[in-house]
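Trainee: Test case, fold it:
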Amino acid sequence: MTDNAEKKDGKKVGALHSELRIDLHTFYAISTWEGRERGTRKDTIIGMPRFFRLVSSINRDSLADNPYADAVMYQLEKLIDEAHKNVQRLLDEANDLIAELPSGISLSNVVSKSPLNIGVHSHTPLGYRCVYLLVGFDQLALKLFQAHHYGFISRQHRDDRLYQGGYQIRKIFSAAQHYRSFPITRRDIVLATETIPPAQQYFGEVDREVLLGRKRSRFSPRVNAESLRLLHERLRHTSRDHKAEESIDKQGDKDERQG
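Mentor: Coordinates of the predicted model:
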C-alpha cells in the first residue's frame, strides 16, 4: 500500500521493534561485560552497561553540536574498528594452529554447556559495535582454551593472547571513561564565550578537521549548518587579518632596509 493510500484510509504504521540477544561462553567475556569493582590491588574496570551509558552521553553532546564530543566519537569508532581487526587476526591465528590436525582426527566446536544469555539494548550504534567485538573476544577465548587443551599452544601463549584480546576492549572503555561533558558548542568557539577555557584545559585545542565537520564518526549526527557557516566566516576574517599583518610586516622590513 502506498503512503498516500495509508493517509487516505487513516492507517498508521506502528513503531519499529527489534531485540538483540547474545550468548557468552567464557568467564573472560562475561567478566568484561560485567566489569570489575576497585579492589585492594586492582583498579575499577567499567563493564558494557556502563559503556553504553557513557557513549550515550557522548552521543547526546554530539547532537548538541559539541565538537569535543564529536572528537571522542571519532576516536571511539577508530578504536573499535582497529580492535575488530586485531581480535580477528588473533582468532585466525588460533584457527590456523588447530587446522594443522593430522588426517583422521576431527574436533567439534567448543561451547559452554550453560552460556550466559544477555539481552542487549544500546542507544547508539557504537554501543552495538562494541558488543559485536565482545562476542568476537568470547569466540577467541573459546578457541584459545581449546587449542591449549589439545596441546597446540602453551599456557603462556594462551594467556598472552587472552590478555591482548581483552585489552582491545579495555582501551575502548578507557577512552569513553575519560570523556567529560562541557556545555560548549561550535558557536561558543566562534564567539569565544566563557565556556571554552574549562573544556580547552581538559581536552586541549579541537582538531580543525573535527571542528569543521570533515573528520567525524560515520555514526555521528550532521554538523549544525549555522555553526559551520559562522566558522567559515570567522576563518575568512582571520585569513584576511593574517594577510594584512604580513603585508604590514613586509612593508616595515622594506622601510628598514631602505633606511
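Trainee: okay, CA-based contacts and neighbour counts for the rest of this
Mentor: Fine.
Trainee: What distance do you get for R155 to R229?
Mentor: Taking CA to CA, to the nearest Å as the measure, R155 falls 59 Å from R229.
Trainee: Leaving out chain neighbours, which residue sits closest to Y68?
Mentor: If the residues on either side of it in the chain are set aside, Y68 comes closest to V206, at 6.7 Å by CA to CA, 6 or more residues apart in numbering.
Trainee: Would you enumerate the residues in contact with the one you found?
Mentor: With contact set as CA atoms under 8 Å, 6 or more residues apart in numbering, V206 has these partners: 67-68, 71, 200.
Trainee: Which of those fall in helices?
Mentor: Here DSSP state H is the test, and those give 67-68, 71, 200 as lying in helices.
Trainee: Name the member of those residues with the most neighbours.
Mentor: Ranked by neighbour count under the definition other CA atoms under 10 Å, the ones in helices among the contacts of V206 are headed by Y68 with 28 neighbours.
Trainee: roughly how far apart are it and A225?
Mentor: With distances taken as CA to CA, Y68 is found 17 Å from A225.
Trainee: What of S174?
Mentor: With distances taken as CA to CA, S174 is found 32 Å from A225.
Trainee: Tally up the residues packed near F52, please.
Mentor: 23.
Trainee: Excluding chain neighbours, what is closest to the residue sitting nearest the centre point of the chain?
Mentor: Taking CA atoms, centre = their mean as the criterion, L76 is the residue nearest the geometric centre of the chain, at 2.1 Å. Nearest non-adjacent residue to L76, counting by CA to CA, 6+ apart: I172, 6.4 Å away.
Trainee: Repeat that for R186.
Mentor: The spatially closest residue to R186, leaving aside those adjacent along the chain, is S227, at 5.9 Å (CA to CA, 6+ apart).
Trainee: want to put them side by side, so please do this one too:
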Amino acid sequence: MSESIQLNLGALRSAMKLTLHTHHAARIWHGRQFSEGKNGIVGLSGFVSVMNKMKRGAEQDDPYSDWWMIRIEQKLTACKAHLTEIQENLDQFMADIPHALNIGDNLNIQPVTLPLFINAQLGFKAVYLLTQFDDLARRLLLAHHTALIGRRDMERWLDDGAHELRSLFAFAQQYKYSGATRDDFAANNARAREALESFGELPQDVLEGSRRSEFAPPIMRPRGTSDAHASSAAEDVDDTER
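Mentor: Sure, this is the predicted structure:
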C-alpha cells in the first residue's frame, strides 16, 4: 500500500510571487525591448531564463556551463556586496532622523506582484538582489523626501545599484551551451576541439569536475552517450524556457 502511494506521488510545486514597490525595481525586472534608436536591456526575467538553460547544460556534463555557473555565482556575490555598501552609506544619513520623529516604511499603496517560475538556484539569488535593490530604492526616495540626502546623491546611488544588476544580467547573456562533455575532452574528439576553439581554455579543476558551483546540479547525462543523443541534448538545452 505504501509503495503504491509513493509511486503515485507527483513533483513538488510551490506558488511563488514577487512584490515590488518601486518603478526602479520594476524596470529592472522587465528590462527594455529593442526599438529604433534604443538598445535592448536584459531584464531579470531574461536572466532567469539563461540560468535555467545554464543549469540544464551543467546537468549534461558541459564543463563550460559549469564554468559559467561559477563565474555567475562570483558576480552575484560582488553585486550583493556593492548593494550592501550603498545601504550602509545610506544608513549613516538615516541615523540623523530625530528620535522624536517616527517614520514608517515607505511602501507603495499599489505594488506590482509578479508570479515566479524559476528552476535554477542562481535565478533565485538574482531575485533576492532585486528585492534588496527595491528596498534600497524605497529608502533612498524616503531619505530624499525627508531632506536627509539631496537629489544628486539619491540619483547617483539609484543609478549605481541599477547598473550593478544590469551588468550582471548582460554578463549572463554571453553564455552559450558548448555541446561538448567531459567525455569528449577526455577523448579529445572533434566536438571537444570545436568547443575549445569557440570558447577557449578552461581551468583544469573545472574541466576535471573537481570544482563546481555550490549550486551545480548532479550530472544526469549517462556516460558514453552517442553523438546523436548529444546533439539532441543540445537542442533540449536551447529549447529550455524558450
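Trainee: Need the TM-score between these chains.
Mentor: For this chain pair, the superposition-based TM-score is 0.84 by TM-score structural alignment, normalised by the length of the second structure; 221 aligned residues with a CA RMSD of 2.1 Å.
Trainee: Which strand or helix spans the residue nearest to R186 of the first structure?
Mentor: Assessed by DSSP states H and E, S227 of the first structure sits inside helix 225-258.
Trainee: What is that helix packed up against?
Mentor: In terms of contacts (3 or more CA pairs under 8 Å, 6 or more residues apart in numbering; DSSP states H and E), helix 225-258 of the first structure is packed against helix 186-191.
Trainee: quick one: what's aligned to E197 of the second structure in the first structure?
Mentor: Under the alignment (TM-score structural alignment), E197 of the second structure maps onto Q201 of the first structure.
Trainee: do R152 of the second structure as well
Mentor: Aligned against the first structure - with TM-score structural alignment as the criterion - R152 of the second structure pairs with Q156.
Trainee: any idea how far that match is from A29 of the first structure?
Mentor: 19 Å.
Trainee: for R240 of the first structure, same thing?
Mentor: Shown here: R240 of the first structure relative to A29 of the first structure, a distance of 56 Å by CA to CA.
Trainee: Q164 of the first structure belongs to a strand?
Mentor: No: checked against DSSP: H, G, I helix; E, B strand; the rest coil, Q164 of the first structure lies outside a strand; its state is helix.
Trainee: Any buried residues in stretch 85-95 of the second structure, and which?
Mentor: Residues 86-87, 90, 94 are the ones in stretch 85-95 of the second structure that count as buried (16 or more other CA atoms under 10 Å).
Trainee: And R240 and A29 of the first structure? Which one has more around it.
Mentor: Per other CA under 10 Å, whichever of R240 of the first structure and A29 has more neighbours is A29, with 23 against 12.
Trainee: okay, now K38 of the second structure: neighbour count?
Mentor: Close neighbours of K38 of the second structure, defined as other CA under 10 Å, add up to 9.
Trainee: so where is stretch 112-123 of the first structure in the second structure?
Mentor: Under TM-score structural alignment, the match for stretch 112-123 of the first structure in the second structure covers residues 108-119.
Trainee: Quick one: residues in contact with the matching stretch.
Mentor: Residues outside stretch 108-119 of the second structure that contact it (CA under 8 Å, 6+ apart): 15-22, 26, 48, 52, 124.
Trainee: from the residues you listed, which is closest to G179 of the second structure?
Mentor: When the contacts of stretch 108-119 of the second structure are compared for distance to G179 of the second structure, the smallest value, 16.0 Å, is given by N52; criterion: CA to CA.
Trainee: Looking at the alignment, what corresponds to S181 of the first structure in the second structure?
Mentor: Residue-level alignment of S181 of the first structure against the second structure, with TM-score structural alignment as criterion, gives Y177.
Trainee: Can you classify its match by secondary structure?
Mentor: Per three-state DSSP, Y177 of the second structure ends up coil.
Trainee: what number of residues lie near it?
Mentor: The tally of other residues near Y177 of the second structure (other CA under 10 Å) stands at 22.
Trainee: Would you confirm that it contacts P63?
Mentor: No: Y177 of the second structure lies out of contact with P63 (CA atoms under 8 Å); the separation is 9.6 Å.
Trainee: once aligned to the first structure, how far is the helix or strand hosting F133 of the second structure on average?
Mentor: Here F133 of the second structure, judged by DSSP H and E, is contained in helix 121-145. Compared with the first structure after the fit, helix 121-145 of the second structure shows a mean deviation of 0.8 Å (mean CA distance after the TM-score superposition for the first structure).
Trainee: A5 of the first structure: neighbour count?
Mentor: 10.
Trainee: Tell me how far it lies from L54 of the first structure.
Mentor: Computed as CA to CA, the A5 of the first structure to L54 of the first structure distance reads 43 Å.
Trainee: Likewise for Y202 of the first structure?
Mentor: Separation of Y202 of the first structure from L54 of the first structure (CA to CA) stands at 17 Å.
Trainee: more neighbours, the two?
Mentor: Set side by side, Y202 of the first structure and L54 show more neighbours around L54, with 18 against 11, by other CA under 10 Å.
Trainee: For the more buried one, what is the corresponding residue in the second structure?
Mentor: For L54 of the first structure, the aligned position in the second structure is V50, judged by TM-score structural alignment.
Trainee: Looks to me like its match is in a helix.
Mentor: Yes: according to three-state DSSP, V50 of the second structure belongs to a helix.
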